[in-house]
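Undergrad: just to be clear, the model below is a prediction. Sequence and coordinates:
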Amino acid sequence: MGAALAVGRHHLGQTWPNPAVGAVVARFDRLSEHGNPLILGHGATAAGGRPHAEPQALAQAGEAARGATLYVTLEPCSHHGRTPPCVDAVRAAGIARVVAAIGDPDDRVAGRGFSILREAGIEVTVGPGADEARLAHAGHISRVVRGRPHVMLKLAVSADGKAGLEGRRPAAITGEQARARVHMMRATHDAVLTGIGTVLADDPDLTCRLPGMDRRSPVRVVLDSQLRLPATARLLANLDVAPVWVIAGEGPPAVAERALTERGVEVMRVGATPDGGLDLEAALRLLAARGITRAMVEAGPRLASAFFTAGLVDEASLFEAPGLLGRNAVDALEGLALDAFDAYLTTVETERHGPDRLRILRRR
């Protein structure tokens, strides 16, 4: 199962609207040169969501799959979509046993896949690797169960808890190694969200700029209530690498929307909250309706705080740098102390990236 999880994780951020499933076909009556069960085939959900992992692994195994065991990180699908049901491929291959990490909460599957396999005389075991699989498929689970993507908030903070210089001027807080880690995070998410304030202040690119990985860049989403995104923004200079979607309020005129759509930007609109801001939960539901399962928020202190206070942060990546920005610098979360994270997030892992520390926090 560890191998299946590793294979599936390789395509995180590339398979939406489908989950990034991993599958391995193995035989225990044949051993490798190291004395381990012989792996006959492996597969991962392909970019764009198809073909699925199971038929790829079974095709690799060929006739040797008959009587073998299939390890898969999520319950095999049992419905007709753009591809035939994976349970049909499993039965046709003559698999004797299926080991799945977790069931699929999608109503079209939700135990039906396991039932079909058992009715065909295939032994089914569920549970090995379940905790890791729930993390790998958190986006799919969130989209199906809650109707919105799994949200990861990324923050870079100085040792005194600041995120920008006095006057809301941008500051380079972390070093090159930490920034490379951020680019890898972008590559494993379907979309990266930011606010128009960050675009106007920093003019970010928000692509994955690791060598050879630009095509793994996520959809760039700008929350822009008044449609102020300028035509000169760097985001619009590389639409061939990754699309740009803008979520606006209901007020801006159609002419402002048309100017962006003519540039190739997709514009969506949502209602406002009582305080006049964009309805963030409605914005996330719009993204889910378009297939987004994993969203990374890279924004300024105001929007980061808004996501947090709305209870929409499922996971946080907090990059802590050793330098100080000073008493008058901008707080990392506007109106909130950093220890507000402790209200419903728990540190589960830490990493070192040069002089900087990364804390990964998740919901309790």
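TA: Okay, I see it. Numbering: from 1, shown residues only.
Undergrad: switch to C-alpha atoms for all contacts and neighbour counts from now on
TA: Fine.
Undergrad: correct me, but residue 165 touches residue 329?
TA: Yes: look at residue 165 against residue 329 with CA atoms under 8 Å: they come within range, at 4.5 Å.
Undergrad: what about the two, which has more around it?
TA: Between residue 165 and residue 329, residue 329 has the larger neighbour count (other CA atoms under 10 Å), namely 20 against 17.
Undergrad: contacts only, for that one.
TA: Neighbouring residues of residue 329 by CA atoms under 8 Å, 6 or more residues apart in numbering: 162, 163, 164, 165, 166, 167, 168.
Undergrad: immediately after the longest helix belonging to the chain, which helix or strand?
TA: If you go by DSSP state H, the chain has its longest helix at helix 176-187. Using DSSP states H and E, the helix or strand that follows helix 176-187 in sequence is strand 191-195.
Undergrad: quick one: contacts for the residue lying closest to residue 128 once chain neighbours are set aside?
TA: Leaving aside its sequence neighbours, residue 128 sits nearest to residue 101 (CA to CA, 6 or more residues apart in numbering; 5.1 Å). Counting by CA under 8 Å, 6+ apart, residue 101 touches 1, 72, 73, 74, 75, 126, 127, 128, 129, 130, 133.
Undergrad: restricted to strands, list these.
TA: 72, 126 (DSSP state E).
Undergrad: out of the contacts of residue 101, who's the most crowded?
TA: For those, neighbours tallied by other CA under 10 Å; top is residue 73, 38 neighbours.
Undergrad: distance of the nearest residue to that one once chain neighbours are set aside from residue 39?
TA: In space, and not counting its chain neighbours, residue 73 is closest to residue 101: 4.8 Å by CA to CA, 6+ apart. For residue 101, the distance to residue 39 equals 18 Å [CA to CA, to the nearest Å].
Undergrad: please apply the same query to residue 251.
TA: 58 Å.
Undergrad: more neighbours: which of these two?
TA: residue 39 (21 against 13).
Undergrad: so what's the more buried one up against?
TA: 24, 25, 26, 27, 32.
Undergrad: state the distance from it to residue 64.
TA: 10 Å.
Undergrad: just to revisit the earlier point, what comes up buried for the longest helix of the chain?
TA: Of all the residues in helix 176-187, those buried under the rule 16 or more other CA atoms under 10 Å are 178, 179, 182, 183, 184, 185, 186, 187.
Undergrad: comparison target below:
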Amino acid sequence: MAHALSLGRRGLGRCWPNPAVGCVIVNQGRVVGRGWTQPGGRPHAEPVALAAAGTLARGATAYVTLEPCAHHGQTPPCAEALIAAGVSRVVAPLTDSDPRVAGKGFAMLRAAGVEVTTGVLADQAADDHAGFFLRVEQGRPWLTLKLAMSLDGRIATATGESQWITGPRSRRAVHGLRATHDAVLVGGGTARADDPSLTVRDLGVAQQPVRVVVSRFLDLPLMGNLARTAKDIPVWICHGPDASDQSQQAWKELGARLIPCQLDGGRVDPAAVLQALGEAGLTRVFCEGGGQLAASLLAADLVDELHVFTAGMALGAEGHPGLGALGVEHLNEAPRFEPVDLIPVGPDVRHVWRRVSQNRLV
């Protein structure tokens, strides 16, 4: 199952809105087939592994990182494919919470005489599928927030100099995080100030994440990196209802997808943004700021995982803070996370934090 999970992770960021599933088929102690969900979500992991196994799938055990699907969509049910191939046993950690499946895949297998074992490495599988489950159950994608700051929580000097606070190894790690998410999200201020590309570079990635910008008025540079590449790599802009028709038309002609969202307190509502991204099929979103967008997501309790890259320098109170105003007056109002990991990254340190996990029934 650990091998199947590692295979499934190859699909993270590439197979939305489907879950990134891995499958390993074992016959008499020998791996005879392997597969993972392919880009775009088709084909699923099970038929890929079954095709590799061929006739050796008969009488074999299939280790699958999520309950095999039981519904007819663009492809036949994977449960049917496993039965037709003659697999004698299926081991899966979790039930699929998608109501089209939700136990039906396991029931189909058992009705055909296939032995089913569940609960194996369930916690690891729940982590890998957290974005898929969150979208199915709450309508929004998993949100990972990245912050890169000095020791005293600053992202720029008093004059605005910010490149680079953290080192090249941290920046490479950020590209790795981008690659495992469906989309990269920034605020309009960051898009205007930094003119970012928001692409994964130097990692051999063929499929780039969607670039998402939150900008109430769509007042983004029409000659910037995002505008110039919008027809080649998707750009989605979440804007307010008061964005001008002229700006909307200009960005549509550039190839961007426009997503109108309601306002909250004069800003685009972060909860509405995530719901809209979930409706569009995204399961994992990686937010890289800026400070105001990060603060609004934290204040709305929408951050599921936090990656803080800290450099060994101090910039002082006159520097630009890494987070905008949160409106916290009492400690019990502050967003809180539990530590997951602490990783040295060259001269920097990467802290990983996550909100309290919930046990999932298998």
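TA: Received the coordinates, thanks. Everything numeric in this text was worked out from a predicted model, so none of it was measured.
Undergrad: what's the TM-score once they're superposed?
TA: Overlay of the two chains. TM-score (TM-score structural alignment, normalised by the length of structure 2): 0.94; 353 aligned residues with a CA RMSD of 1.6 Å.
Undergrad: for the contacts of residue 39 of structure 1, which ones persist in structure 2?
TA: Contacts conserved in structure 2 for these, using both residues aligned by TM-score structural alignment, their matches' CA atoms under 8 Å: 24, 25, 26, 27.
Undergrad: which of those fall in helices?
TA: Short answer: these have none in helices (DSSP H).
Undergrad: from these, which is closest to residue 348 of structure 1?
TA: residue 24 (28.2 Å; CA to CA).
Undergrad: got a list of what residue 324 of structure 1 touches?
TA: By CA under 8 Å, 6+ apart, the contact list for residue 324 of structure 1 reads 158, 159, 160, 162.
Undergrad: and the second one, what does it touch?
TA: Read that as residue 159 of structure 1. Contacts of residue 159 of structure 1 (CA under 8 Å, 6+ apart): 320, 321, 322, 323, 324.
Undergrad: where's the equivalent of it over in structure 2 relative to residue 289 of structure 2, distance?
TA: Matched across to structure 2, residue 159 of structure 1 falls on residue 151, judged by TM-score structural alignment. Per CA to CA, residue 151 of structure 2 is found 18 Å from residue 289 of structure 2.
Undergrad: cool, and residue 235 of structure 2?
TA: For residue 235 of structure 2, the distance to residue 289 of structure 2 equals 16 Å [CA to CA].
Undergrad: equivalent analysis for residue 202 of structure 2, please.
TA: From residue 202 of structure 2 across to residue 289 of structure 2, the span is 22 Å (CA to CA).
Undergrad: do residue 347 of structure 2 as well
TA: 22 Å.
Undergrad: which one of these two has more residues nearby?
TA: Shown here are residue 347 of structure 2 and residue 289; by other CA under 10 Å, residue 289 has more neighbours (25 against 13).
Undergrad: is it true that the more buried one touches residue 191?
TA: No: in terms of CA under 8 Å, residue 289 of structure 2 does not count as a neighbour of residue 191; the distance is 9.6 Å.
Undergrad: overlap in contacts, the two.
TA: In contact with both residue 289 of structure 2 and residue 191: no residue, using CA under 8 Å, 6+ apart.
Undergrad: how deep is the aligned partner of residue 237 of structure 1 in structure 2 tucked in, by neighbour count?
TA: Under the alignment (TM-score structural alignment), residue 237 of structure 1 pairs with residue 228 of structure 2. Here the count is done by other CA under 10 Å, and residue 228 of structure 2 has 15 residues near it.
Undergrad: quick one, what contacts residue 228 of structure 2?
TA: 222, 254.
Undergrad: same question for residue 288 of structure 2.
TA: 145, 146, 147, 184, 185, 186, 294.
Undergrad: go on, residue 102 of structure 1?
TA: Residue 102 of structure 1 neighbours (CA under 8 Å, 6+ apart): 73, 74, 75, 126, 127, 130, 133, 134.
Undergrad: now the helix or strand containing residue 90 of structure 2: how far from the chain's centre is it?
TA: Under the criterion of DSSP H and E, residue 90 of structure 2 resides in strand 89-92. Taking CA atoms, centre = their mean, to the nearest Å, one finds the center of strand 89-92 of structure 2 at 26 Å from the center of the full chain.
Undergrad: how about stretch 279-299 of structure 2?
TA: That offset, for stretch 279-299 of structure 2, works out to 11 Å (CA atoms, centre = their mean).
Undergrad: next one: stretch 90-105 of structure 1
TA: With CA atoms, centre = their mean, you get 25 Å for stretch 90-105 of structure 1.
Undergrad: among the contacts of residue 39 of structure 1, which one lies nearest to residue 343 of structure 1?
TA: Out of those, the member with the shortest distance to residue 343 of structure 1 (by CA to CA) is residue 24, at 39.4 Å.
Undergrad: got the contact list for the closest one?
TA: 1, 3-4, 39-43, 54, 57, 70-72 are the contacts of residue 24 of structure 1 under CA under 8 Å, 6+ apart.
Undergrad: closest to residue 351 of structure 1 out of the residues you listed?
TA: residue 3 (23.0 Å).
Undergrad: list the contacts of that closest one.
TA: residue 24.
Undergrad: what helix or strand does the equivalent of it over in structure 2 sit in?
TA: Under the alignment (TM-score structural alignment), residue 3 of structure 1 maps onto residue 3 of structure 2. Applying DSSP H and E as the criterion places residue 3 of structure 2 in helix 2-8.
Undergrad: work out the gap between that helix and the centre of the chain.
TA: 17 Å.
Undergrad: that one against structure 1, how far on average?
TA: Mean deviation of helix 2-8 of structure 2 relative to structure 1 after superposition (mean CA distance after the TM-score superposition for structure 1): 0.4 Å.
Undergrad: okay, buried residues for that helix please.
TA: Buried residues in helix 2-8 of structure 2 (16+ other CA under 10 Å): 4, 5, 6, 7, 8.
Undergrad: and the third one, how far from residue 30 of structure 2?
TA: Spelled out, it's residue 6 of structure 2. The value you get for residue 6 of structure 2 to residue 30 of structure 2, if CA to CA is used, is 18 Å.
Undergrad: and residue 138 of structure 1, what does it touch?
TA: 150, 294.
Undergrad: map it across to structure 2 for me.
TA: Counting by TM-score structural alignment, the partner of residue 138 of structure 1 is residue 130.
Undergrad: any idea how far residue 137 of structure 2 is from that match?
TA: Taking CA to CA, one finds residue 130 of structure 2 at 10 Å from residue 137 of structure 2.
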